[in-house]
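Novice: sequence first, then the predicted structure, then my questions.
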Amino acid sequence: MRSNGGEVFSPRIQKQAALRIALVAPKFAPSFFGRNHSLPIINPQSKAASFQGALPLLAALTPSPHTVVIFDENIAPLDISALQDFDIIGLTGMIVQTSRMLEILDELHDFHGHLIVGGPYVSVEPEVFQRRCDVIFVGEADQTWPTYIQNVADGKSHLTAYEQATTTDLTKLPMPKYGDLDCSAYAMASIQYSRGCPFLCEFCDIITIFGRRPRTKTPDQFIEELEHLEALGFSSAILVDDNFIGDKKKALALLDRLAIWQEKNGRRFRFTTEASINLGDDPVLLKAMIAANFTSVFIGIESANLDALEETRKVQNTRGDSMLNKLDRIRDAGLIIFGGFIVGFDSDEKSVFDKQFEFIQQAKIAQALISLLTPIPTTPLFDRLKSEGRLLRDHPECQIIPRNMTPDELIEGFHRLNARLFDPDAYLARIEDNMLALQKNGTIENSFRNIKAGLKPAKMARDFIITARVLSRLLASLFRDGELMDVGGRYFHNYLKWNKNTATRTPLGTYLAYVSDHWHFYKFVKQLRNRSEGVTHSFGG
């Protein structure tokens, strides 16, 4: 019988000099940003988009002489029998990993050592893991993890639930042990500069886990980690900050250092991150992000319905001029925008699905993630809907009772909106409009001329081979799904149309990257609609 709650737990493991610890990242359910259908086409050597940074950090926080082995089920199947030789098995996981986390714990129910669970999901709903594990870590574990490990090694009693009394000082964190990962299996690295967000969005669990006061590492720390990742073979990274510009002054300090580092290193490293829409009000930050070689940014736009934004306390999206103007300034600076949107707010009526579609097309956001409003435990939204008797915790898709429509109407509108957004012509029209806007304001030169200017025979031959292989894999995938004539035909038609206009003329390799991404989203929204097992409209949490 596993433990249940915060009581003191007597040691099951005998005192020993060195513990063997397995840290496990459960497989993600197919999701919007998982690139499950495009990675095998664009970069088949990569088994996953990126890694969960908590595990190499926990490995670095583990006191000597204990050893840690990281298992990532997203790049290789998990052999449960191979875990039996360890003293401690730790799992981390987001909401999109919940089902697999529970399956793994159930498969390990007779494990002789300690079963540990931490991460975002257990931090908001620890009761789900009762009787399934020995110890849980709620919230940050940078201080509590080393204490727990040392107590176990010394044969002492320990708690079954740990929660830090104070937030972590990120400047005191060690370098994550990135070398413990199979780095060749990931398309890009994962790195963190800050935690926390200053805003008060009603639906968000970030502030309940990490707080409203952003905390950062030093620029020197970040550069040291970056150089380590580059030495391991990475050339791009996602900054997994909750809001990169939560502390604008410290964000700018890092960007200035990164720009210098990039100049010294030939601007080889590319970045993407998440930021609030008020980035569009700060030309200095935008210029600094471009100088540091940021190429894209995810922005939580949520809704074209201003009443919904006010209702959910997303006030940063309602201040100043329009969201469309802010998004234009971000794009015009040279950043590709990924947008997050939600349907199901109390002020949303049945017309919201058409309004969201029209806004997204007008904003030219190709990669637009649509989610159903989901009440995460610990958030003000969850507490409010619970008090109003409007939670549907056991519904497979919709977890709320909407104000102005039925749950079925919300679900149907959600699927219809996704189908419209990721129709091949609608999706490619947003990319084309982006290119035309950038050409018009002179932000970038024609992509064909840019690439042509730097071509050399050896590189041309190599690029030709890569492009041919990508095309072959894409056509094979379209054929297997019976979409070669319809979707494939529309890809071909749009390519011809683009290349009739010098402003949108695009090298075939670049165009194949666009449509491979679309193919992932197109297949994903069909899986959502068909309620394929494990597929989720969320992308984290």
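Specialist: Done, it's in.

Novice: from now on I want contacts and neighbour counts done on CA atoms only, so please keep to that.
Specialist: Fine.

Novice: show me where the stretch 51-200 of the chain has helices.
Specialist: 54-61, 98-107, 120-124, 144-153 (DSSP state H, counting those that start in this stretch).

Novice: and these as CSV, adding distance to Phe203 and mean neighbour count?
Specialist: Shown next, in CSV, are the helices of the stretch 51-200 of the chain (distance: least, CA to CA, whole Å; neighbours: other CA atoms under 10 Å):
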stretch, distance to Phe203, mean neighbour count
helix 54-61, 23, 22
helix 98-107, 19, 17
helix 120-124, 13, 22
helix 144-153, 28, 18
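
Novice: got CSV for those helices, with distance to Ser516 too?
Specialist: Below are these laid out as CSV (distance: least, CA to CA, whole Å):
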stretch, distance to Ser516
helix 54-61, 30
helix 98-107, 27
helix 120-124, 31
helix 144-153, 41
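
Novice: quick one: which of the ones you listed is nearest Asp87?
Specialist: helix 144-153 (9.7 Å; CA to CA).

Novice: circling back: ok, which of the helices of the stretch 51-200 of the chain comes nearest Asp517?
Specialist: Per CA to CA, nearest to Asp517 of the helices of the stretch 51-200 of the chain: helix 98-107, 25.6 Å.

Novice: another one to put next to it:
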Amino acid sequence: MKIAFIAMSGIRACDTELLELGLTLPGFVERSKQIASLPSLGLLTLAGMTPKHHDIHYIEIPDLTAESTEVDHFDLVALSSYSAQIDEAYELAMRFRARGVPVVIGGPHVTARPHEARKYCTSVILGEGEPVWLQVLEDAQQGRLKLIYDARKLDFELADAPMPAFELLKIENYNRLTVQTSRGCPHNCEFCAGSNLICNRYKQKPAEKVLAEIDRICEIWPHPFIEFADDNSFVDKAYWKALLPELAKRKIKWFTETDLSVADDPELLRRMRAAGCAQILIGFESPTRDPLDRLELNRNWKLRRFAQYKTAIKTIQSHGITVNGCFIIGLDGQTADVFDDIVAFVRETELYEVQITILTPFPGTPLYDRLKKANRLIEPANWEKCTLFDLNFRPIGMTEAELRQGFHRLAVKLYSEAATQGRRNAFKQNFRKNVAVEKGNGYVLN
């Protein structure tokens, strides 16, 4: 079969004023470009496990006006999309179906809304794609695709994960590639639309498989920048302490997402730095304590860690690893003071980078269910607003207008050229001072 793996790529936002601001805010645009340029690791993984006798193609479509939507005939199309682009994915699926081409869609959104997705595609994959993909291919060849392939109760191990088909990519189109070391997260944050929505437990990929994927990337892209596609790296710190010396041998630079606990382990931080870790992203969510209460539903982990926020940032950055601190606007318990509170927090901690988003009720999350039950969703099925930058719920503690306008003003303060460069200069100066101190103590950071 001739198979197309199609990703709906790019950043979406409905807020035209924010989009216009973004054109002039370097700090805001930089991370947006990084996210927008990431390939779909899920589709590349399925492509990697597709038997070689099939003719496979990887295609990214930034929007439905792109020329790449008018593609050659395929025997099967696999589509991947986040909630913000799902309506475009549905429209594209209908275009293919009108030509008689069967379409399969998977991912967190359709796992949460399978009956919606069934209206537009031939088949829906619920949960992880790997356990059912070979069955999908067999059924497609026989012309008997099922409406739903439900992998949620199948026990798939990352030890069985295939090598993603990185060779399908035009490397010059990317500034970083993704590798996954784990799936899931031990925390249960109310708002999170990560892999917990498709994966029922935390899983770790064997280190030798991770290294093999990095080696494969290095074959086609010398000295790559890797983004580990984990919801929470370093949960298993012993695993990473064994992996990091091997990563150091590859001489790559990399980025990942994690939680505050990395600051508890200086040895881990030293090994991360020596292995090429450039930056970690941490979800602080709020610069003040009260809005964190019950945000993490298992053990109230975020609230219990709040007192350590500022010292943790200093500790991590003193090792030469920059911190990208994430804050959510619109949490219950926040007032219009949150905008000034974030600016003050960023200045005091000298965060290298900061990411602000608007609280977003993604389908399938406890947040969506809670706000819907309380009649606080503005448009419950307007997935186009699931962008992290558009408001689609009724906040408490400030008006909708105060939230939108405050978000715009905050973006200007944080992402102006002067503010962005000031944070970077402060990090460099502090790190140089720390290196001098460490040299005086007989230890030199790499």
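Specialist: That came through, no problem. Since the model is a prediction, treat every value here as computed from it, not as a measurement.

Novice: among the helices of the stretch 51-200 of the first structure, which comes closest to Val525 of the first structure?
Specialist: helix 98-107 (20.0 Å).

Novice: average distance between that closest one and the second structure?
Specialist: Helix 98-107 of the first structure, aligned to the second structure and superposed, deviates on average by 3.3 Å (mean CA distance after the TM-score superposition for the first structure).

Novice: what sits closest to Ile56 of the second structure if chain neighbours are left out?
Specialist: Ile3 (4.8 Å; CA to CA, 6 or more residues apart in numbering).

Novice: looking at the helices of the stretch 51-200 of the first structure, which is closest to Pro30 of the first structure?
Specialist: Per CA to CA, nearest to Pro30 of the first structure of those: helix 98-107, 11.9 Å.

Novice: is the residue nearest to Ile56 of the second structure in a helix, a strand, or coil?
Specialist: When classified by DSSP: H, G, I helix; E, B strand; the rest coil, Ile3 of the second structure comes out as strand.

Novice: from Glu379 of the second structure, how far off is it?
Specialist: Counting by CA to CA, to the nearest Å, the gap from Ile3 of the second structure to Glu379 of the second structure is 36 Å.

Novice: just Ala278 of the second structure next, same as before
Specialist: Ala278 of the second structure is 39 Å from Glu379 of the second structure, by CA to CA.

Novice: same question, Arg294 of the second structure
Specialist: 25 Å.

Novice: more neighbours: those two, which one.
Specialist: Arg294 (15 against 12; other CA atoms under 10 Å).

Novice: hmm, the more buried one is touching Asn300, no?
Specialist: Yes: the pair formed by Arg294 of the second structure and Asn300 meets the contact definition of CA atoms under 8 Å, at 5.4 Å.

Novice: any idea which element Phe353 of the first structure lies in?
Specialist: helix 352-363 (DSSP states H and E).

Novice: give me the mean distance between that helix and the second structure.
Specialist: Mean for helix 352-363 of the first structure is 1.2 Å (mean CA distance after the TM-score superposition for the first structure).

Novice: so which of the helices of the stretch 51-200 of the first structure is nearest Asn278 of the first structure?
Specialist: helix 120-124 (26.0 Å).

Novice: the closest one aligns to what range in the second structure?
Specialist: Under TM-score structural alignment, the counterpart of helix 120-124 of the first structure in the second structure spans residues 108-112.

Novice: quick one: contacts of that stretch?
Specialist: 81-83, 86, 116-117, 124-127, 193-195, 197-198, 363-364 (CA atoms under 8 Å, 6 or more residues apart in numbering).

Novice: Gln317 of the second structure touches Phe431, doesn't it?
Specialist: Yes: contact status for Gln317 of the second structure versus Phe431: in contact at 7.4 Å, counting by CA under 8 Å.

Novice: compare those two (neighbour count), which wins?
Specialist: The residue with more neighbours, out of Gln317 of the second structure and Phe431, is Gln317; 24 against 18, by other CA under 10 Å.

Novice: tell me which element the more buried one falls in.
Specialist: Counting by DSSP H and E, Gln317 of the second structure is found in helix 309-318.

Novice: next helix or strand past that helix?
Specialist: Following helix 309-318 of the second structure in sequence, per DSSP H and E, is strand 322-329.

Novice: so what does Arg304 of the second structure match up with in the first structure?
Specialist: Arg304 of the second structure maps onto Thr318 in the first structure, by TM-score structural alignment.

Novice: make that Val354 of the second structure, sorry
Specialist: Using TM-score structural alignment, Val354 of the second structure lines up with Ala368 in the first structure.

Novice: which residue packs closest to its match, ignoring adjacent ones?
Specialist: Using CA to CA, 6+ apart, the nearest residue to Ala368 of the first structure is Gly339, at 4.7 Å.

Novice: does the one you found touch Gln367 like I think?
Specialist: Yes: assessed by CA under 8 Å, Gly339 of the first structure is found in contact with Gln367 at 6.5 Å.

Novice: if we can go back for a sec, how big's the offset between the helix holding Gln317 of the second structure and the first structure?
Specialist: Counting by mean CA distance after the TM-score superposition for the first structure, helix 309-318 of the second structure comes out at 0.5 Å.

Novice: contacts for that helix, please.
Specialist: So helix 309-318 of the second structure is contacted by 260, 262-264, 269, 284, 322-323, 349, 351, 427, 430-431, 434 (CA under 8 Å, 6+ apart).

Novice: closest to Ala98 of the second structure out of those?
Specialist: Phe284 (46.2 Å).

Novice: ok but that closest one is inside a strand, no?
Specialist: Yes: counting by three-state DSSP, Phe284 of the second structure is located in a strand.

Novice: in the second structure, what residues pair with the longest helix anywhere in the first structure?
Specialist: Longest helix of the first structure, by residue count under DSSP state H: helix 457-480. Alignment of helix 457-480 of the first structure against the second structure: no match, by TM-score structural alignment.

Novice: off-centre distance for that helix?
Specialist: Here the centre of helix 457-480 of the first structure is set off from its chain's centre by 28 Å, with CA atoms, centre = their mean, to the nearest Å.

Novice: now for that helix, which elements pack on it?
Specialist: Judged by 3 or more CA pairs under 8 Å, 6 or more residues apart in numbering; DSSP states H and E, helix 457-480 of the first structure is in contact with helix 39-42, helix 487-498, helix 508-529.

Novice: who touches it?
Specialist: Ile41, Ile42, Leu484, Val487, Gly488, Leu508, Gly509, Leu512, Ser516.

Novice: a markdown table please, covering those residues and showing neighbour count and distance to Gln52 of the first structure.
Specialist: Formatted as a markdown table, the contacts of helix 457-480 of the first structure follow (neighbours: other CA atoms under 10 Å; distance: CA to CA, whole Å):
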| residue | neighbour count | distance to Gln52 of the first structure |
| --- | --- | --- |
| Ile41 | 24 | 23 |
| Ile42 | 22 | 22 |
| Leu484 | 17 | 35 |
| Val487 | 18 | 34 |
| Gly488 | 18 | 34 |
| Leu508 | 16 | 33 |
| Gly509 | 16 | 30 |
| Leu512 | 21 | 28 |
| Ser516 | 24 | 24 |
